[in-house]
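1. what shape does this take:
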Amino acid sequence: MARQRGNRWQADVVLDGKRERKSFASEAEALAYERAVASGKPLPGAITFHQFHREHFSYLWGDIKAPQAVQFNLDALDKLIPPETPIPDISSSYIIGLVNKMKASGSSNATINRRLSTLSRLLRHAEAMEMMHRPRIAYLKETEGRERVLSRDEEARAILFFEHMGLLEAKALFNFLLYTGCRLGETFTLPKDRVRDGRVTFHYTVTKTSKTRIIPLVGPAATAWADISKLHRGHERPFGGYPRDTFRNHWNRLRDHLAPGDDEFVPHMLRHTCASRLVSKGIPLPQVMLWMGHKNIQTTMRYSHLAPKDLDMAALALMEA
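-> This next block holds a predicted model:
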């Protein structure tokens, strides 16, 4: 007999000698499912993948720092999963098919894994609601991280491109990311009162590591902040007045101009470039760690090869001792 569980209704049936519980949006759907099983008729369709993630998005991701990134992954999955696909139909073999489609489209392993992570959380929730048995998801092997850095020549050409095309917001965001090393998501939530006295504060509520960091606002970054503040004078969060989708479009135009076909030419490489330049100029790794807001020194150590003179200086110190 169907019974209510929270705001949904659960049907309790026996299929092929095994007891099964499935969840439905209404009592009528649950009862119809039970009657269909008892009579041997074709089973009514379960809630679809698209319906399920729309209904449960707020519950699963409403309080995270960057829900837009999750929505971007779900939008990508919606293009691969037909809208009429019931959530229980997403099996391990079905997911392997999704991975093959994403590989064929040119998606990187890192991109595929982010989408699989979003899918996994959604299916874990469906399992908790007793709608399905969660399938096994095998993640793909990723490289240690992007190694792409921006050369000084590419930086100059990018600035010229943005100026020539009249993309002043893109130019400001480009320089701010490059000369602060901050994450893209940290810029869009940065309010005016956290930039003062030549420093910028990235509050723990918006950082990936949940720790506040304060860094100097230097040169092009200071100019970029002044420019975006003028362009969005009435906006409490100046970069927030520049839609992410618009920036993504502007960035793709820049990539097509400077580095067509280079899938590592992404905004995050500006953060990687900032860290690389700090280390190559001899800034000690613990200070780079603080500037970048890395959670641990192991993350910063990936840049250590850019400071080859460190061991030479250590050898010299031994000789002088």
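2. contacts, neighbours, all on C-alpha from now
-> OK.
3. quick one: residues in contact with stretch 142-149.
-> 109, 110, 264, 265, 269, 270, 272, 273, 276 (CA atoms under 8 Å, 6 or more residues apart in numbering).
4. buried residues of that stretch, list them for me.
-> Judged by neighbour count (16 or more other CA atoms under 10 Å), stretch 142-149 contains these buried residues: 148, 149.
5. same check, this time on stretch 225-238
-> Result for stretch 225-238 [16+ other CA under 10 Å]: buried residues 225, 227, 228, 229, 231, 232, 237, 238.
6. with stretch 153-163 instead?
-> For stretch 153-163, a neighbour-count test (16+ other CA under 10 Å) marks 155, 158, 159, 161, 162 as buried.
7. now those in JSON lines, with distance to residue 94?
-> Shown next, in JSON lines, are the buried residues of stretch 153-163 (distance: CA to CA, whole Å):
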{"residue": "155", "distance to residue 94": "43"}
{"residue": "158", "distance to residue 94": "42"}
{"residue": "159", "distance to residue 94": "45"}
{"residue": "161", "distance to residue 94": "44"}
{"residue": "162", "distance to residue 94": "43"}
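8. please generate a structure for the following sequence too, so the two can be compared:
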Amino acid sequence: MLVLREGFWYIDLTHPVTSKRVRKSTKTTDKKQAEALHAKIQNDMFMSQWEGDKPKECELTLQEAYDKAVKQRWSRSGTPDTVQYNFNRLVRFLDRATLIRDVTSPLIWEVIGELRDDSYPDSTINRSLAVLSTILKMARDDWEVLGKIPKVPKLDEGSGRLRWLQEGEEEVITDWFRAKGDNDMGDLIEVLLDTGCRVSEVLELRNNDVLLDDRMLVLRKTKKGSWDTQPLTNRALQIFARRTKMFDLPFGGLTRHAAIHRFHTMKKHCGFESDKELILHTMRHTTASRLVMKGTDLKRVQEFMRHADINTTLRYAKLSTKEKLKTAEVLEIVV
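-> This next block holds a predicted model:
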């Protein structure tokens, strides 16, 4: 606001982010000139606010931010061990070296999908998300190294919903990427659907991990920390045969962050933006669901998906409403 003092106009403004107060004389008795200067300073403040949403100097990794939060908050909370346990669960699927400025809403939902795939209930996942939320809020409010931060969801405990692709959705997704000339993403989606692999497993493949003659992938870094193999369908085999001839690494030009960002862009253009459950990890759920719905023995599904616990596989045994109706039709015929 402008304040008239002893014939001169003074500016009195508060910064929208830092709350720093600016009080200075315009050195003019002309109100219009004072208003113009006031508007310029106010505009500079707001420009600083928006440009500061993601400061270039913010190079804190997730691990560094966590360590800082422990010292300032959790070391005196009486529950540091519990916090550490919840954080360790989170970083199984969110790299400790991730810059906190790179933590986005789509990335958070990918991590949720990975945790659900590992049979963690939503109540347990919420505890890990609470740790992440606290770290991000401290980075914004206490350390002032972030401006805007993503909303960390609180899951509806007890639902544990698994999202898989419905009829026609695969074509909508892959067609959009192909139409944009993004064959990296088009190929990735089809490989994920045909192998049931995790995104990180596919992106980290080397050419010598693709055994074309044996129709097999060698996964050198699995969730369990050991190596494993995964068979290839005809479609996946053709994709890898093409890509290993063209590139030094099958998906060497694609990082996890880039894949998640491009998938999120597709969602906005294809009408899926509000569907938070539709993530890249949904492809893995789709693979398991398709196998079960086609009547594959659950033990074989477990082996194909590399589930350590059969209970993880059993979650996919819940048929869709359409499949239940088909079962009822069979009973009608029998009767």
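9. can you give me the TM-score here?
-> Counting by TM-score structural alignment, normalised by the length of structure 1, the TM-score of this superposition works out to 0.54. Behind it: 210 aligned residues with a CA RMSD of 4.1 Å.
10. is it possible to get CSV of the buried residues of stretch 225-238 of structure 1 that adds distance to residue 303 of structure 1 and secondary structure?
-> Converted to CSV, the buried residues of stretch 225-238 of structure 1 look like this (distance: CA to CA, whole Å; DSSP: H, G, I helix; E, B strand; the rest coil):
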residue, distance to residue 303 of structure 1, secondary structure
225, 27, helix
227, 31, helix
228, 31, helix
229, 33, helix
231, 35, helix
232, 36, coil
237, 32, coil
238, 32, helix
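11. farthest-separated two in those residues?
-> 227 and 237 (13.0 Å; CA to CA).
12. for the stretch 101-250 of structure 2, what spans make up the helices?
-> Taking DSSP state H, counting those that start in this stretch as the test, the helices found in the stretch 101-250 of structure 2 are 105-117, 122-141, 169-179, 183-195, 199-203, 234-246.
13. quick check: angle from the fourth one to helix 169-179?
-> Looking back up the chat, that one is helix 183-195 of structure 2. Following axes from the mean of the first three to the mean of the last three CA atoms, to 10 degrees, one obtains 150 degrees for the angle between helix 183-195 of structure 2 and helix 169-179.
14. buried sites along helix 183-195 of structure 2?
-> For helix 183-195 of structure 2, by 16+ other CA under 10 Å, it's 184, 185, 186, 187, 188, 189, 190, 191, 192, 193, 194, 195.
15. out of the residues you listed, who's nearest residue 92 of structure 2?
-> Of all the buried residues of helix 183-195 of structure 2, residue 92 of structure 2 sits closest to residue 192, with 20.0 Å by CA to CA.
16. quick one: contacts for the corresponding residue of structure 1 for the closest one?
-> Applying TM-score structural alignment, one finds that residue 192 of structure 2 aligns to residue 177 in structure 1. Contacts for residue 177 of structure 1 (CA under 8 Å, 6+ apart) come out as 183, 184, 221, 270, 271.
17. was I right about residue 65 of structure 2 contacting residue 135?
-> Yes - contact between residue 65 of structure 2 and residue 135 holds when scored by CA atoms under 8 Å: they sit 6.6 Å apart.
18. related to what we said a few turns ago, which one of the helices of the stretch 101-250 of structure 2 lies closest to residue 220 of structure 2?
-> helix 199-203 (8.2 Å).
19. packing partners for that closest one?
-> In terms of contacts (3 or more CA pairs under 8 Å, 6 or more residues apart in numbering; DSSP states H and E), helix 199-203 of structure 2 is packed against helix 183-195, helix 256-270.
20. how about the strands in structure 1?
-> 3-5, 8-15, 18-24, 195-196, 199-202, 213-216 (DSSP state E).
21. where in structure 2 does the longest one fall?
-> Just to be clear, that refers to strand 8-15 of structure 1. Strand 8-15 of structure 1 maps onto no residues of structure 2, going by TM-score structural alignment.
22. packing partners for that strand?
-> Using 3+ CA pairs under 8 Å, 6+ apart, strand 8-15 of structure 1 is in contact with strand 3-5, strand 18-24, helix 27-39.
23. dump these into a markdown table; add mean neighbour count as well.
-> Formatted as a markdown table, the helices and strands packed on strand 8-15 of structure 1 follow (neighbours: other CA atoms under 10 Å):
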| stretch | mean neighbour count |
| --- | --- |
| strand 3-5 | 13 |
| strand 18-24 | 17 |
| helix 27-39 | 17 |
